[in-house]
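Asks: Provided below are the primary sequence and the corresponding predicted coordinates.
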Amino acid sequence: MENGGILDDLWAYRVGADQYLLVWNASNIEQKLDWLHRWAGSDPDIIIVNTSLDTVMVAVQGPSVHQLKNLESVSHLPHFGFTQTKIGDISVFVSRTGYTGEDGFEVIADAVKALPLWESFMAEGVKPCGLGARDSLRMEAGMMLCGLDMDTSTNPFEAGLGWLVDLGKGDFVGKSALLEIKRQGVKRKLVGFQIDGREIARSGYKVVKDGKEVGEVTSAGPSPTLGINIGFAYVPIELATLGTEIEIVI
C-alpha cells in the first residue's frame, strides 16, 4: 500500500509474455480489485479480469502427494513451479505451492469442473481437510494469515517480512513509506508464542507484561503436531526475543 501497509500476500504467475495470474486470499476481493483498477487507471494496455467466481482451487498437500496418479504428470515441478495440464479430461493450472508447511500442489480449474475434480482426488484416498486443520498447519509452519496477522496498517518489517522487500530496486508503490519506516525502525514485532497450559488464545486477546497491556494476539489455536497451544501476537520490539514470558488475558 502507499503507506507501506500490506494489502495481501499473493502468488503472481507469469503465464504469458504480457499476462499474469494473481492468486490471493478469497477475503476482501473487492478491496483488492479496486486497488488494482486505481493503479491501472485508464491505461488501455492493462486489462484486469476477475475470474474468482468462474474458477475453483483444490489444494492437495502432504508427504504422500507424489504417490497420486492424478498428479504424476506434475511431480517433476520444482517448488513454486507451475504448469497447465490435464487431470483426466479436466484442464487445470497446477502449481507446487501450498499453505500448510507440507509439500503439495494447488490445482485450479473451471468452477463447473469442481465436483468431478474433487471426486477424482477422493477416489485416490485423499482426505478432506477443513479450515480449522489448515489453520493449525499454517501456524505450525509460521505462516501468517492476511487480515489477522497482517493488514493495511501493518508493514513488512514489523511482520517479519522485511526479507521480501527490495528497497534497492526501482520505484514501487509504498517505497517512500517503507524507506522511512526502515530509517526510523519498528516499535513492535510479530512473534510466535506457546501457552503453558491447556488454555487456547484467540485473535484479539490482550497481551500483558508486568501487569501492563503491551500487545494483542492475532492468531492462535491448538498444535496437534507439537501437542501444545500456539499463536502469533504483536509485542513491543524489546519483548520480541526468544524465551520472553508474557501473559495473555483469556
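Replies: Structure's in. What do you need?
Asks: Please count neighbours and contacts with C-alpha atoms only from this point.
Replies: OK.
Asks: Quick check: Cys193 touching Val235?
Replies: Cys isn't right for residue 193; it's Phe. No: assessed by Cα atoms under 8 Å, Phe193 is found out of contact with Val235, at 10.9 Å.
Asks: Looking at these two, which one has more neighbours?
Replies: More crowded of Phe193 and Val235, by other Cα atoms under 10 Å: Val235, with 23 against 18.
Asks: Distance check, that one against Ser136.
Replies: 22 Å (Cα to Cα, to the nearest Å).
Asks: Please apply the same query to Trp39.
Replies: According to Cα to Cα, Trp39 and Ser136 sit 36 Å apart.
Asks: Compare those two and say which is more crowded by neighbours.
Replies: A direct count of neighbours by other Cα under 10 Å for Trp39 and Ser136 places Ser136 higher, at 23 against 10.
Asks: helices or strands up against the host helix or strand of the more buried one?
Replies: Element membership for Ser136 (DSSP states H and E) is helix 131-140. Where contact means 3 or more Cα pairs under 8 Å, 6 or more residues apart in numbering; DSSP states H and E, helix 131-140 is packed against strand 212-223, strand 228-236.
Asks: Give the buried residues for the very next helix or strand once past it.
Replies: Note on helix 131-140: by DSSP H and E, the next helix or strand toward the C-terminus is helix 175-184. For helix 175-184, burial by neighbour count (16 or more other Cα atoms under 10 Å) applies to 175, 177-178, 181.
Asks: and here's the other structure:
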Amino acid sequence: MSNFWHDKHILVTGAAQGQGLTEAKALYSLGANIIAIDLAAPDQPVWNDLIHHCHAEPQRLMVRAQDVSDANAWSELADALKKQSIQLHGLVNNAGITLRKTVNQTSPEEWRRILSVNLDGAFLAIHYLSPSMRAGGSIVNISSTAGLTGYFSAAYTASKWALRGLTRCAAQELADRHIRVNTICPGLVETPMIHKANAVHNAEQAKIFHEGNRQATLLSRGAEPSEIANVVIFLLSPDSSFINAADIPVDGGMTGGGIYWRIGKMTGNL
C-alpha cells in the first residue's frame, strides 16, 4: 500500500480549511498528488496551512480557486487536466455550506444557494471529471447524518439526502469502468463550521446546538476531522475494492441509536 499513492491524483473540494483541509493533508502525506479546490484565491491566508504542509514537494499540490457551483469553471478544469495528461484516481466532493433554518425561515435564494454548493457542486464535478478518470478510480461524496434522518435545517437536509441519490446513480453509470462511488455521512465533527452561529442561531444557541449533537452521539463526543479523513482514504484505496453505492455513517453511533440511547438514559434503563 505504501507505493499505491505515489502516482495517484486526488481532487478534494473545500480543501482550504476544516474537514477538506485535513483530507487533503492526509492524502498528500501518503504520497498522492493533490488538486485542492476552494472558493478562496490561492494567495489568501486560508491556504497557508495546506501549502506549508506540502512544502517538501510543492509540485504535488495544485491549488485552485473555484466556486463548485460554477459549471464553466468545472469545464475549464477538465480541459486543463486533459492538456496536462492528468487522470484522476480520486474525487472527494467535500465542499459544503450549512444553514440552520426551517422551511419557512429559508428564503428561495438561500435554498438555491445551499443546493447549488452541496448538491450541484458534486454533480458538476462528477459530470465533467469522471469521463477522464482512471479505470479503477473512486469518488467519495460527503453527505451527513442529516441525509439519513430528519433534521430541521431544510435546505441542508434536502441537499444531503439528494447527494446520496446522486451517489447511487453515478455508481451505476461508472461501474463498468470499475469506478466506485460512495457516500460518507459524518455526524458531529469538530470543525469551525459546527460552532458557527447564523442569523437564526446566536453564539449561545450554537453552543446548545453543539451540546445537543454531542448528547445524541453514543460516544458522547464529536469526531476529529482525521477520523473522517481515515474513511475517505479507505474508500479511495484498494482496501475498499468491493464497496460501491454505499452510505457509510461515521457518526459515533448518532444515527444507529443515539435517540433511543438518550431515552434509555432518561428512563434509567442504560
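Replies: It's in. Note that this is a predicted model, so its numbers are computed, not measured.
Asks: Let me see the TM-score of these two.
Replies: After superposition, the two chains reach a TM-score (TM-score structural alignment, normalised by the length of the first structure) of 0.26; 112 aligned residues with a Cα RMSD of 6.1 Å.
Asks: before we move on, the earlier item: if we go by neighbour counts, what in the helix holding Ser136 of the first structure is buried?
Replies: Here helix 131-140 of the first structure shows 135-140 as buried, counting by 16+ other Cα under 10 Å.
Asks: Any idea how many residues pack against the residue nearest to Ala59 of the first structure when sequence neighbours are not counted?
Replies: Leaving aside its chain neighbours, Ala59 of the first structure sits nearest to Glu106 (4.3 Å; criterion: Cα to Cα, 6 or more residues apart in numbering). Close neighbours of Glu106 of the first structure, defined as other Cα under 10 Å, add up to 18.
Asks: Repeat that for Ser95 of the first structure.
Replies: So Ser95 of the first structure, with other Cα under 10 Å, has 23 neighbours.
Asks: Could you check how far it is from Leu137 of the first structure?
Replies: Ser95 of the first structure is 19 Å from Leu137 of the first structure, by Cα to Cα.
Asks: Over to Val107 of the first structure?
Replies: Taken as Cα to Cα, the span from Val107 of the first structure to Leu137 of the first structure is 19 Å.
Asks: I'd assumed Phe123 was in contact with Ile139 of the second structure.
Replies: No: with contact defined as Cα under 8 Å, Ile139 of the second structure does not reach Phe123; the gap is 11.4 Å.
Asks: And these two? Which one has more around it.
Replies: Comparing Ile139 of the second structure with Phe123 by other Cα under 10 Å, the one with more neighbours is Ile139, at 30 against 21.
Asks: what's the helix or strand for that one?
Replies: strand 138-142.
Asks: Repeat that for Pro116 of the first structure.
Replies: With DSSP H and E as criterion, Pro116 of the first structure is part of helix 114-122.
Asks: surely Gly192 of the first structure meets Phe232?
Replies: Yes: between Gly192 of the first structure and Phe232 there is a contact under Cα under 8 Å: 4.4 Å.
Asks: Please identify which of those two sits among more neighbours.
Replies: Looking at Gly192 of the first structure and Phe232 with other Cα under 10 Å, you find the greater number of neighbours at Phe232, namely 25 against 17.
Asks: what's the angle between the top helix by length along the second structure and strand 138-142?
Replies: The longest helix of the second structure (DSSP state H) is helix 154-174. Relative orientation of helix 154-174 of the second structure and strand 138-142, computed by axes from the mean of the first three to the mean of the last three Cα atoms, to 10 degrees: 170 degrees.
Asks: Show me what counts as buried in helix 154-174 of the second structure.
Replies: Residues 154-164, 166-168, 170-171, 174 are the ones in helix 154-174 of the second structure that count as buried (16+ other Cα under 10 Å).
Asks: Please identify which of the helices and strands packed on helix 131-140 of the first structure is closest to Glu119 of the first structure.
Replies: Checking those against Glu119 of the first structure by Cα to Cα gives strand 212-223 as the closest, at 29.1 Å.
Asks: Tell me what angle the closest one forms with strand 228-236.
Replies: 150 degrees.
Asks: between strand 212-223 of the first structure and helix 131-140, what angle do the directions make?
Replies: Using the same axes, to 10 degrees: strand 212-223 of the first structure against helix 131-140 is 120 degrees.
Asks: which other helices and strands contact strand 212-223 of the first structure?
Replies: Strand 212-223 of the first structure sits against helix 131-140, strand 206-209, strand 228-236, with contacts defined as 3+ Cα pairs under 8 Å, 6+ apart.
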